[in-house]
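**Q** Give me a model of this one.
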Amino acid sequence: MRPWSSEEFEAELRAVGEARYHHLHPFNERMHAGDLTEEEFRGWVRNRFYYQINLPVKDAFILTKLPGAERRKWIKRITDHDGTPEVEGGIERWVRLGEAVGLTRDELYDTRTVLPGVRFAVDAYVDFCRHKPWLEAVASAMTELFAPDLLSRRIVDVQKHYPWLDERGLEYFRTRLTQQPADIAHLLGLVLDNARTREQQEACVRALEFKCDVLWTLLDAVQLAHGKVE
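**A** The predicted model follows:
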């Protein structure tokens, strides 16, 4: 089969998000409609933290496989989440979100409380990035293509529907909105430029589908734990 053109390939990738990104999950829809209880919101923040602390881990595995010039760009993704001695990272900003919903730092970092389904999904994602070729691992991160609209809505809807949540806890989402344009441009360029055969392109699409499944499964586990199965 002939390779897709860049325009066709990008359209295939974006179609995955339109059909399978977790903005469509019932738990996310309930969050944005203001229907979550404090316990549900707290449970999501606590379990999503396991995903957050593993982002630099999966990015480090990808880093070891990238060509040199790309490694120098990719390392920013690690420091964005881990932070530096001078600059607070995304993990610390998520801790502040946790504190805003009534969790302590110790509770967040106690990974024994992570739901089994969340642990399984996140660990599978890290293993995927560890063992797959770098092109597929990078493609799996392209759920970021679909994140800005969701983050923008989340900031507005949380402020509207959950007034008990200190809005300073939303700084994680505000910061990601400023970081993501450069991240998305880098991801998209890497994948479109390096997936040259139809086989490589289809593998990238499958990798993105897998990542959507990871995010969906995470929400399935949180929803099931709170008895809200739909």
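
**Q** C-alpha only now, for contacts and for neighbours.
**A** Noted.

**Q** buried stuff in the helix or strand where Gly43 lies?
**A** Using DSSP states H and E, Gly43 falls within helix 38-63. Buried residues in helix 38-63, counted by 16 or more other C-alpha atoms under 10 Å: 40-63.

**Q** and this one, so I can compare the two:
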Amino acid sequence: MQRLWAFDEFEARLRACESRYHIHHRFNLRLNRGELQPFQVRAWVANRYYYQVAIPRKDAAIISNCPDRDERRRWVLRILDHDGRDAYDGDDAGGIEAWGRLAQAVGLDPEDLRTHRHVQPGVRFAVDAYVNFARQRPWEEAAISSLTEMFAPKIHADRLAAWPTLYPWIAADGLGYFRSRIPLATRDVEHGLEVARSWCTTRARQERAIAILNFKLDILWSMLDAIERGFPDDMPEAQRP
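**A** Prediction:
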């Protein structure tokens, strides 16, 4: 039987998966270098919206499989973070509304956003696969898949730093989503690592956790693959978002 990794080593191995995070994808690199045309930025926002609205459903699936009341009470905060609290405006509006403000800032038609008109089949497939994974697997496994949040603050900070200069046509108040997610991601990672520590009591489970994290990284990478293919630089004007 292989030895159990000490938690520090296990966490380091989880964090080493960052090399496969979509921050390194060619489309994201171009996005953060200011190399994309406005229609491609709009396409990215429209397709990522499909992911944003799926996150609360994924988290609800995790809760539905979780028998621990205390864990459910902690995890439900993630649903509220995205679906919002009380009114649909202001600081408590939630991540979906914040993403909607980003969509407005880049010039997307609200009806196109709501109906997912520009969402690519590959994005639908990847996101739906992620939600189905959360529905079908033990809640601890689905919780561990959310540990891609370990890598999220960097990608959000990069956008906040670069976009105002590279994409001055995007209204600054549309970038609030990225700003709000940095502290929330830090909180969520702390909880996710607690789940990983308590569930991964064998080397086999530790290796399973790494495989799960890589699965989620594949989901995010595949989404950018589909967006990149669906919206090439020479896309005909009439077909552009």
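
**Q** State the distance from Gly84 of structure 2 to Gly174 of structure 2.
**A** 17 Å (C-alpha to C-alpha, to the nearest Å).

**Q** Which of these two has more residues huddled nearby?
**A** Between Gly84 of structure 2 and Gly174, counted using other C-alpha atoms under 10 Å, Gly84 has the larger neighbour count: 21 against 17.

**Q** so what's the more buried one up against?
**A** Contacts for Gly84 of structure 2 (C-alpha atoms under 8 Å, 6 or more residues apart in numbering) come out as Asp92, Ala93, Gly94, Gly95, Ile96, Glu97.

**Q** Looking at structure 1, name the residue matched to the last one.
**A** In structure 1, Glu97 of structure 2 lines up with Glu92, judged by TM-score structural alignment.

**Q** Mind listing residues that contact the helix or strand hosting that match?
**A** Element membership of Glu92 of structure 1, judged by DSSP H and E, is helix 90-100. Residues outside helix 90-100 of structure 1 that contact it (C-alpha under 8 Å, 6+ apart): 42, 45-46, 49, 52-53, 80-83, 104-105, 108, 165-172.

**Q** C-terminal to that helix, what's the next element?
**A** Once the chain leaves helix 90-100 of structure 1, the next helix or strand it forms, by DSSP H and E, is helix 105-109.

**Q** what's that next one packed up against?
**A** helix 38-63, helix 90-100 (3 or more C-alpha pairs under 8 Å, 6 or more residues apart in numbering; DSSP states H and E).

**Q** Give me the buried positions along that helix.
**A** Buried, per 16+ other C-alpha under 10 Å, within helix 105-109 of structure 1: Leu108.

**Q** mean shift between it and structure 2?
**A** Mean deviation of helix 105-109 of structure 1 relative to structure 2 after superposition (mean C-alpha distance after the TM-score superposition for structure 1): 1.4 Å.

**Q** what angle do the helix holding Gly43 of structure 1 and helix 90-100 make?
**A** 170 degrees (axes from the mean of the first three to the mean of the last three C-alpha atoms, to 10 degrees).

**Q** what's the spacing between helix 38-63 of structure 1 and its chain's center?
**A** 8 Å (C-alpha atoms, centre = their mean, to the nearest Å).

**Q** do stretch 174-185 of structure 1 as well
**A** 12 Å.

**Q** same thing with stretch 175-193 of structure 2?
**A** 11 Å.

**Q** Relative to structure 1, which residues correspond to that stretch?
**A** So stretch 175-193 of structure 2 sits over residues 170-188 in structure 1, by TM-score structural alignment.

**Q** Contacts for the matching stretch next, please.
**A** With C-alpha under 8 Å, 6+ apart as the criterion, stretch 170-188 of structure 1 contacts 77, 90, 93-94, 97, 138-139, 141-142, 144-145, 148, 151-152, 155.
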